[in-house]
Each structure stands twice: as structure tokens, then as C-alpha cells.
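Undergrad: This is a predicted model, with the sequence first.
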Amino acid sequence: MTLSMFQRDRIQRQKKLHEERGDHCADIKLVGGLGLSNFVMKKGVFHPDEFAAIWLARWLVLNNGLYTGKEVMDIGCGTGIQGIVAGLYGAARVYFGDVSTLALENTQENCAQYGILDKVEIVKSDLFEGLKKRNADMIIFNHPFFDAKPTPGDTIEMAMLDEDGKIFRRFLEDAKPRLHPGGTIVMPFFHFAGETNDPGRHAAKYGYDVQVGFHHEHLSGLQESVSIYLLRSLEHFRK
């Protein structure tokens, strides 16, 4: 898929925002007065406070019954926000994985700040490669949305771009065996990115039941229309 002029512009705007901010801390508002104070976001790690990630973090707070007392895996964890929210609001154990050493350092710093180091593992991992001995009741993956090839070494582009859905499809193929029976995969999606990496369009082909857990329409901002998909293995339903 060739990106449109508007999609390319959106990607550049997001990159510029990250470059201008650099390393910084922010107070992230979740729901009902809850939040994450002084959340650390490093330059070179995708910042979650303006994008689909913040909708996902809020959804996780409101739906903590899905993971309370259970094991959660945060794939491509970045700053660690999703797994940290899960750890703070009920998860018994959280496994974080990312290919970026800087992202893992960022996650480590945030986990220490919020006092959850005793219930987490933080591992360098290309999807599940570094987490081979770990399964979970919930797997969270805020995957790259846009169908384009990232510049080698550009960690922000790597967080946004996935040419031909290679990472997305590899995840769908590899994730089912990593779920405990009855487990759930949670994936957000920004619809402006197009259909190539949309779980709602493709996950059923890989043997998943797909439900929309949340949808938000907004007419302005860097990311307007966002969905959160819940994927469950059809193999588990048949057993």
C-alpha cells in the first residue's frame, strides 16, 4: 500500500512532536481522577500521552476485571504504560517485551517509580522471542499502524510503521499458543492508518473471534478514529 499525502504528513507530525519534546515527564490523566504522575518518556521511545495508547490505558483501568489476579504480557512495551496500568490495577504478574534497549530502560524506570518491580519481568524481545517460557491471560500489543517501511535505526518510525503488515501478521500467527485458555489479546487501532494492519479486518483469518471493546470518533487531533479490539482464540472455544 502506498501512503497518501495526508498519512505521510500525519507521520511526520507525530515524529516532529517526539523530537521537540525529547526526554520529559508528564502527568497522564486516566479516568475518574486517577492518573500517572511524573510518567517518564524518553526521546527515542514512542510517547503515549497523545495517541491511541492513552485510550487503551484508560480502557484497561475501566476493564480491570479482565486481568485482576492474572498474568499480563505487554508486547512492544515502549514506555511501559499499558503493563504498568495493568500492574497497578490488579494484574498478578506483568511481562514486558521490546526490541529497543532504550524502551526497556524507560519501562524499568517507570515500573520502579510506581512500585511494581516485584511483580514484573522486563525482557528484550522481538515479539515473543525473548518470552518463550511465558504465557499470559491477557496479551497487549499496541502495534505499528501504518503500512510503510521504517528507516533502519529510527525507533519512532519502527513504532509507527509496518510494511505489508509483516509484524502484525507474525504476531497473529504466534500469539495464540501464548494465551492461557480463555485468554484475551487486546489491540488498539487508529483507522486513519488504513486497512493493512487493522485487526478488525484481518484477525479472523488467523483463527480469532474479534470483538470491538471500544470505539472513539474525534474530528481533530493527531489520531481521530480509534478502536480497541479484543481477540480470543477460536481453538479455546472449541475445547
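TA: Yes, it's here. Numbering: from 1, shown residues only.
Undergrad: contacts, neighbours, all on C-alpha from now
TA: Fine.
Undergrad: can you pull out the helices in this structure?
TA: When secondary structure is read from DSSP state H, the chain shows helices at 5-21, 52-62, 81-88, 101-113, 155-160, 166-175, 199-202, 234-238.
Undergrad: Okay, one more to line up with it:
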Amino acid sequence: MDFIELRVTAPADLADILIAELGQLSFDTFEENEQGFCAYTTEDAFDKEATQAIIDKYQHWPEGMPTAESRVITRQNWNTEWEKNFEPLVIGEKVSVRAPFHEARPDLPYDIVIMPRMSFGTGHHNTTALMIENQLTVDHQGKRVLDMGCGTGILAIMAVHLGASHVLAVDVEPWTAENAADNAQENNVQDKVEARLGDITALEGEAPFDLILANINRNVLLDDMAAYYRYLQPGGPIIFSGFYEEDLHLIREAAEREGFRYQSHRVQNHWVSAIFTKPE
């Protein structure tokens, strides 16, 4: 299967908005750069008209109008594409996120090696970094964890580094589930991370989890909120991300309607990660 790269040029504040809107389509991988960003989706899922409609909507943006060009990238050339742009990253002054060809950071307590295979979540996007920062504040020791919308598996790997006993990592895209499994093995946590293909229905028959990580998008979070409540142990935390700051009130209203209690949230470039808990 081949992929579409959408190369967008836009002012920084508009780029964040465009990423949020394109994330509501089929785009699930984003790499930001000085000119704007690149967004990726599969060729069969690419809706050219809907994508152009989003770009056209902001043609009168005060700081400058956006432009977008698309091209096809064959699957075998994907590694070449991200290797050109993937720089090592430090999150929360504690977590090193790098590719196998980068040097390790022994001065940091946590080291995560990621090989993205057209999967969202290298840590460079604000939502992934925010999720990890929130993970650092939550007790994972001996916990059974669910990672919904796992992407590269970076959050599942982080969970094991923080002491989780088992992580179920779920994603709707076949290559993403494969990538999460590969990255778990790359980080020597394959015995504690199970990668599974599917959506929320893939959890049928599962016992409630001690902790849930859900970095997806606003619409999926809203649609699956009741299921998250059902699959979380009383007293357990759930960490959300994948939505824009202006949508926090929608997530909070839906979560509290199910019974979750709001705890805190972080913001980075208008993106949000929020922590809620299920009452005892």
C-alpha cells in the first residue's frame, strides 16, 4: 500500500489548526517543520476534495494563506522520508526519544527507541509529548494498562518503563499494530506489550484496566467515552489527548457525564492532554 504526503506551508498558529482539522480526516501522522508541516495518510483513504476544502477555508488568514501539495510515497521509501527529518527528542527532561541510529542518552532515566512505519507518535507531535509528560505524573507500578490508538507504541513502551506489568496496545490500522509490536521488541518490552488490531470493540471480554491512555482525536474520544468508563477500574486514571484546546470543554462534559472526575490538563501549542479518574 502506498501513502500520500501532504506538504503544507502555513504560519505556525494556523498550522496547529490545520493539523487538528486534517486529523479529523484520514491523516494520522504529522511532522512539523519551519515552513509548516507534512501530513500522511494511505492513498486509498485520501480525500482530495475534503482536504482542499480545509486548506481553502483559511485562504484569508491574516498572517498568510496556506498552501498544500500532495505526492505519493511508496511504502518501501517511507524510512528514507522520516530519517531525513527525525531528530532525537527529550520530553519532560527525563525521556529520550530517538531512532536506532541516534546515540543513547545515558544521562536521562528513560530511553525510547522508535521506528515509525507510517504510524502516528514519534514524540515530536505535541499530543504525544503531552501524554508522556502526564504519564510521568501517574503511578504505573504493577498496573495493567490500555493504550488506545497506540500508533508507534511509544506510550505503551513508556508505560512499561514506568513499571506497568502489562500493556494492551490497540490501533485500527494494520501497519500501526505491526509497528507497535516491532517497537516493543526494539525496546525489549515485547513480553509486556500486546499489540492488537481493532477499535474499541477489540476490547470485548477484557477485564477493566488500571490505567487507560487514549491519544486519538476528539470525535473518537467522544464516541467511545462510555466504553472507556466501563473498561477502567474504579479509582483508575485515564489520560486523554488528540484534541485542540478549544475542545477541552467538550471532552470534559462528556467525561463527567459518564462519571469521570477531572484532575488536570496540560497545553502545548493549543493541544491538550487531560487526566481524569473514575471514582472508587
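TA: Received the coordinates, thanks. Just so it is clear, the model here is predicted, and its values are computed rather than measured.
Undergrad: Would you mind reporting the TM-score between them?
TA: For these two chains in superposition, a TM-score of 0.72 is obtained (TM-score structural alignment, normalised by the length of the first structure); 199 aligned residues with a Cα RMSD of 2.8 Å.
Undergrad: follow-up on the earlier one: which of the helices of the first structure sits most buried?
TA: Most buried of the helices of the first structure by mean neighbour count (mean count of other Cα atoms under 10 Å) is helix 81-88; its value is a mean of 25.
Undergrad: Give the aligned range of that one in the second structure.
TA: Aligned using TM-score structural alignment, helix 81-88 of the first structure spans residues 154-161 in the second structure.
Undergrad: quick one: contacts of the matching stretch?
TA: By Cα atoms under 8 Å, 6 or more residues apart in numbering, the surrounding residues in contact with stretch 154-161 of the second structure are 110, 112, 114, 121-123, 128, 131-132, 135, 140, 145, 147, 150, 166-169, 180, 183-184, 187, 189, 192-193, 213.
Undergrad: And stretch 181-199 of the second structure, by the same measure?
TA: By Cα under 8 Å, 6+ apart, the surrounding residues in contact with stretch 181-199 of the second structure are 112-115, 152-154, 156-157, 160, 165-174, 177-178, 180, 202.
Undergrad: run the last query once more with 6 Å
TA: Residues from elsewhere that reach stretch 181-199 of the second structure (Cα atoms under 6 Å, 6 or more residues apart in numbering): Ile114, His166, Val167, Leu168, Ala169, Val170, Asp171, Val172, Ala177.
Undergrad: Strands - which of these land there?
TA: Of the positions in the contacts of stretch 181-199 of the second structure, His166, Val167, Leu168, Ala169, Val170, Asp171 sit in strands, assigned by DSSP state E.
Undergrad: which among the residues you listed end up buried?
TA: If you count burial by 16 or more other Cα atoms under 10 Å, the buried members of those come out as His166, Val167, Leu168, Ala169, Val170, Asp171.
Undergrad: mind checking the longest strand of the first structure?
TA: Counting by DSSP E, the longest strand found in the first structure is strand 179-190.
Undergrad: After superposing, tell me the mean distance of it to the second structure.
TA: Compared with the second structure after the fit, strand 179-190 of the first structure shows a mean deviation of 1.8 Å (mean Cα distance after the TM-score superposition for the first structure).
Undergrad: what's the offset of that strand from the middle of its chain?
TA: Centroid displacement of strand 179-190 of the first structure relative to its chain, using Cα atoms, centre = their mean, to the nearest Å, is 11 Å.
Undergrad: thinking again about what came up before, same list (the buried ones among the ones in strands among the contacts of stretch 181-199 of the second structure) but as CSV, adding distance to Phe240 of the second structure.
TA: Shown next, in CSV, are those (distance: Cα to Cα, whole Å):
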residue, distance to Phe240 of the second structure
His166, 19
Val167, 16
Leu168, 16
Ala169, 15
Val170, 15
Asp171, 15
